[in-house]
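Dropping a prediction and its sequence here:
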Amino acid sequence: MNTADLGLPVAVPSTALFTDQYELTMLQAALRSGTADRRSVFEVFTRRLPEGRRYGVVAGTGRVLDAVENFHFDDTILGFLRERGILDGPTLDWLADYRFRGDIWGYPEGEVYFPGSPIMRVEGTFAEAVVLETVILSILNHDSAVAAAASRMAVAAGDRPLMEMGARRTHELSAVAAARAAYVGGFHVTSDLAAGFRYNIPTVGTSAHAFTLLHDSERDAFTAQVDTLGSGTTLLVDTFDVTEAVRTAVAVAGPGLGAVRIDSGDLLLIAHRVRQQLDELGATKTKIVVTSDLDEYAIASLAAAPVDAYGVGTQVVTGSGHPTCSMVYKLVARADGNEPGAPLRPVAKKSMGAKSSIGGRKWAARRLDEDGVAEAEVIGTGPVPADLTDQLLQVPLVSGGKVVAREPLDATRSRHIAARAGLPLSATQLSRGEPVLPTEFV
């Protein structure tokens, strides 16, 4: 959900310069050669998953729709392109009236994907579709990487809540996008207020070590926080001595203390000791929150610990070692002429090595076994087999230039949980492995 959904005013800047120069120079050359109006089909896909990952997560679709809708060239942008001598006059005149008027299909946000999956398909004239390449890829590559990491962390956490706390570990705008993607992947709240404002994600936060150090004693700091936020707050107990801090925290807040947070040390050992101490002090319902450079492996290692929630920062906003999904945007079909009804002809890059592609407009379906569990990602360019018509994955996102698939962020989060649950059980293994589903081209 964005601020428009909340009825809040927001300035929406143009996304037209979130592009590489060669897209606009290709446009200029195509206008000169007379090929700019040829109907074209571009597809977004990845040739492989990040090493060791068993599935990918589609995230950022909602942001792509916003970006496409706001992709236009105002006088300031056109003036910049003119002053730099990047484009000629006719091309600038063409861009002055630019709006995407084509169609976009794609996997719905939150769905899982595999190597070769046609995650998004953009159809229109070559001119109107080619200029969207960079902005679409930059959003999908970043957000899908974060969502995939978040999904793995959610698997490791089980029923325990996850808090996204990585805003200070990435670019300030990336932090907002990362919080959104983490929520799609299974996180519950974010510490980033911009993300809460823009996308209506629940926010959380209490205090840092600086607040404790500000006061003359730990007791004074705890008292100030409890007086302000109530006894249900979370007190940070590892600034000095954890055992003494827990004792002080319960003395100040009483047995109704909401939670204590541990941010350093041997989290497994300390969590067990703190749980025992809290119970002995009568704070049996006080929860334990752990932070401190967690990733999916650290979270899994704490599965047997008396931990109630995890706060994750750096690793989730950077994709836990894989900050991009290596998605590409390739022309897979184009018309032989400029006439609206000219038939499409498959085209593909046929270079040596791993960078070749498969031509043709593609459909995608997920074949299920007799128990209803996914067993293959099936991709084709011809007629869809009758037994797969109910398992088609792509949905219309933009039709005739109009966005037709906006949805609440909670819907994408629920979709991901359901999609992940429909995969073979081995999808939840954190150990390195091959994609959990094979990709079959038919």
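Ah, there it is. Residues are numbered from 1 along each chain as shown.

alpha carbons only for contacts and neighbour counts from here, please
Noted.

helix/strand/coil for the nearest residue to residue 403 once chain neighbours are set aside?
Excluding its sequence neighbours, the residue lying closest to residue 403 (Cα to Cα, 6 or more residues apart in numbering) is residue 397, at 6.0 Å. With DSSP: H, G, I helix; E, B strand; the rest coil as the basis, residue 397 sits in strand.

Use this one as the comparison:
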Amino acid sequence: MFDIVPESAIVEGRATDAYFLRTEETLEHAGRNPTVVAEVTRDQFPTGEFDCFAGLKDAANLLAGYDLDADAIPEGTLFDGGPVMRIEGPYLEFCRLETALLGFLSHASGIATAALEARRAAPDTSLLSFGARHVHPSIGGVVDRSAMLAGLDGFSLVAAEAFVDGEASGTMPHALMICFGHGNQEEAWRAFDEAVDEDVPRIALCDTYDDETDEALRAAELGFDSVRLDTTGSRRGDFRHIIKETRWKLDAEGHEDVDIFVSGGITPETIRELEDVVDGFGVGSHISNADPLDFALDIVEIEGEPAAKKGKLSGKKEVYRTPDGGHHIGLADEASPAGGDPLMEPLIRDGDVVAEFDLDEAAERATADAERVGFREA
């Protein structure tokens, strides 16, 4: 019914570029299936521009059951060059899986990096992932899981509850307000309050028909804990001034405890501009529309001997986090740099997934790494 590559096609290796099938045919015809070491990289050498690694759980499930070993840096690790994953085994075991493997890592890591940019813009402010509506629904769960991996506080897509420990967040859209008609905002807010579960936060949308300050005060007087401003860009003007005026009006009328949340076109720059006058943000397209990272998979060793195409670094490698927050790349059989912590960890052994994927631990790792490397410091 929908233009979605089914899970079975991914698992069976049919979600692949055609030339990998030609490669299989050629190698099988020639009776060749060398044991190789292949590495997934974004940049060969450290660049100083860090990204956040994500998508590893799906990548591991893709490779599971094949006669190979794999190592990878853990999800949430920040990197700026060198391998993020290493695969060792007969090449035909994973030849046709390369397309899907890179897609799993590239898209999720791009989204997680953008989410971490938002997180770093306001480390102590509530941030929710509102980006599912901007992407194909088949990857909505990827968006919200990657955002939570980067340390966001919540997500909006109900289906993502299957991948993320927690319940989807969200209260009311403009459509609900419009269904009750102009001048009937109180009726809409009361109906919402009476209908939805008491565990759902009482956040009133306050910009549908009248002035934001007016609607916010009216909602506060009904007992709502918070208000959300999602003012259309064409009507927004000086959004900071609108928010400050709303805060002033609420405080002046004795509603100092009513929080203000904002959404609509929120970026890290917006967050930095508004975080001192806002209690939380819904961040959508900045996260969901992030460019995938440009990963590549290259053979670097064949039958125990270094091998690589022109422009790539041959030989099996290790990557390290250095005491100064840097990222060191060296051959695997070389001594580690002084004080360097190796980043690669076992992922698959003899076809079995041996790593665990804890989203909270990944988020803690991303936060700690971001601080350590000075990620996107303003």
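Right, received. Where do you want to start? Model, not experiment: these values are computed from the prediction.

So after superposing, what's the score?
For this chain pair, the superposition-based TM-score is 0.90 by TM-score structural alignment, normalised by the length of the second structure; 360 aligned residues with a Cα RMSD of 2.0 Å.

sorry, back to before: ok now do the residue nearest to residue 403 of the first structure, which residues does it touch?
By Cα atoms under 8 Å, 6 or more residues apart in numbering, residue 397 of the first structure lies in contact with 65, 103-106, 403-406.

Which parts of the stretch 1-150 of the second structure are strands?
All strands of the stretch 1-150 of the second structure, identified by DSSP state E, counting those that start in this stretch, fall at 35-41, 51-52, 69-72, 78-79, 83-90, 126-129.

ranges for the strands of the stretch 201-350 of the first structure?
234-236, 259-262, 287-290, 309-312, 327-335, 344-346.

Which one, of those, ends up nearest to residue 193 of the first structure?
Within these, the stretch nearest residue 193 of the first structure is strand 309-312; the backing value is 15.7 Å (Cα to Cα).

matching residues in the second structure for the closest one?
Under TM-score structural alignment, strand 309-312 of the first structure corresponds to residues 280-283 of the second structure.

And the strands of the stretch 201-350 of the first structure: which comes nearest residue 160 of the first structure?
Nearest of the strands of the stretch 201-350 of the first structure (Cα to Cα): strand 309-312, 5.3 Å.

among the strands of the stretch 201-350 of the first structure, which is the most enclosed?
strand 234-236 (a mean of 26; mean count of other Cα atoms under 10 Å).

Mean deviation, that one versus the second structure?
Compared with the second structure after fitting, strand 234-236 of the first structure deviates on average by 0.4 Å (mean Cα distance after the TM-score superposition for the first structure).

what residues does that strand touch?
By Cα under 8 Å, 6+ apart, the list of residues contacting strand 234-236 of the first structure reads 206-209, 222, 249, 257-263.

ok, so of those residues, who is nearest residue 430 of the first structure?
residue 263 (23.7 Å).

Show me what that closest one aligns to in the second structure.
By TM-score structural alignment, residue 263 of the first structure lines up with residue 230.

about what we covered before: okay if I get the strands of the stretch 201-350 of the first structure as TSV plus distance to residue 161 of the first structure?
Listed next are those as TSV, based on distance: least, Cα to Cα, whole Å:
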stretch	distance to residue 161 of the first structure
strand 234-236	15
strand 259-262	13
strand 287-290	10
strand 309-312	5
strand 327-335	30
strand 344-346	47
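
between those, which one is nearest to residue 57 of the first structure?
The nearest among those, by Cα to Cα, is strand 327-335 at 12.1 Å.

The aligned partner of residue 132 of the first structure in the second structure: neighbour count?
Using TM-score structural alignment, the equivalent of residue 132 of the first structure in the second structure is residue 97. A count of neighbours around residue 97 of the second structure, defined by other Cα atoms under 10 Å, yields 22.

mind checking how far the nearest residue to residue 97 of the second structure once chain neighbours are set aside is from residue 7 of the second structure?
Leaving aside its chain neighbours, residue 97 of the second structure sits nearest to residue 13 (5.4 Å; criterion: Cα to Cα, 6+ apart). Per Cα to Cα, to the nearest Å, residue 13 of the second structure is found 10 Å from residue 7 of the second structure.

between those two, who's got more neighbours?
The neighbour comparison of residue 13 of the second structure against residue 7 (other Cα under 10 Å) goes to residue 13, with 20 against 10.

So the more buried one sits against residue 92, correct?
No. Contact criterion Cα atoms under 8 Å: residue 13 of the second structure and residue 92 do not qualify, at 11.5 Å.

Output the contacting helices and strands for the longest helix seen in the second structure.
Looking across the second structure with DSSP state H, the single longest helix is helix 98-121. Helix 98-121 of the second structure makes packing contacts with strand 51-52, helix 56-63, helix 140-149, helix 268-274, helix 285-288, strand 296-302 when contacts are defined by 3 or more Cα pairs under 8 Å, 6 or more residues apart in numbering; DSSP states H and E.

for the shortest one, the distance to its chain's centre please.
Read that as strand 51-52 of the second structure. 10 Å (Cα atoms, centre = their mean, to the nearest Å).

Kindly report the same for the third one.
For helix 140-149 of the second structure, the distance between its averaged C-alpha position and the chain's averaged C-alpha position is 5 Å (Cα atoms, centre = their mean).

what's the average distance of that helix to the first structure?
Mean for helix 140-149 of the second structure is 0.9 Å (mean Cα distance after the TM-score superposition for the first structure).

That helix maps to which residues in the first structure?
Going by TM-score structural alignment, helix 140-149 of the second structure sits over residues 175-184 in the first structure.

Which of the contacts of residue 397 of the first structure are still contacts in the second structure?
With the contact criterion set to both residues aligned by TM-score structural alignment, their matches' Cα atoms under 8 Å, the contacts of residue 397 of the first structure that also touch in the second structure are 65, 103-106, 403-405.
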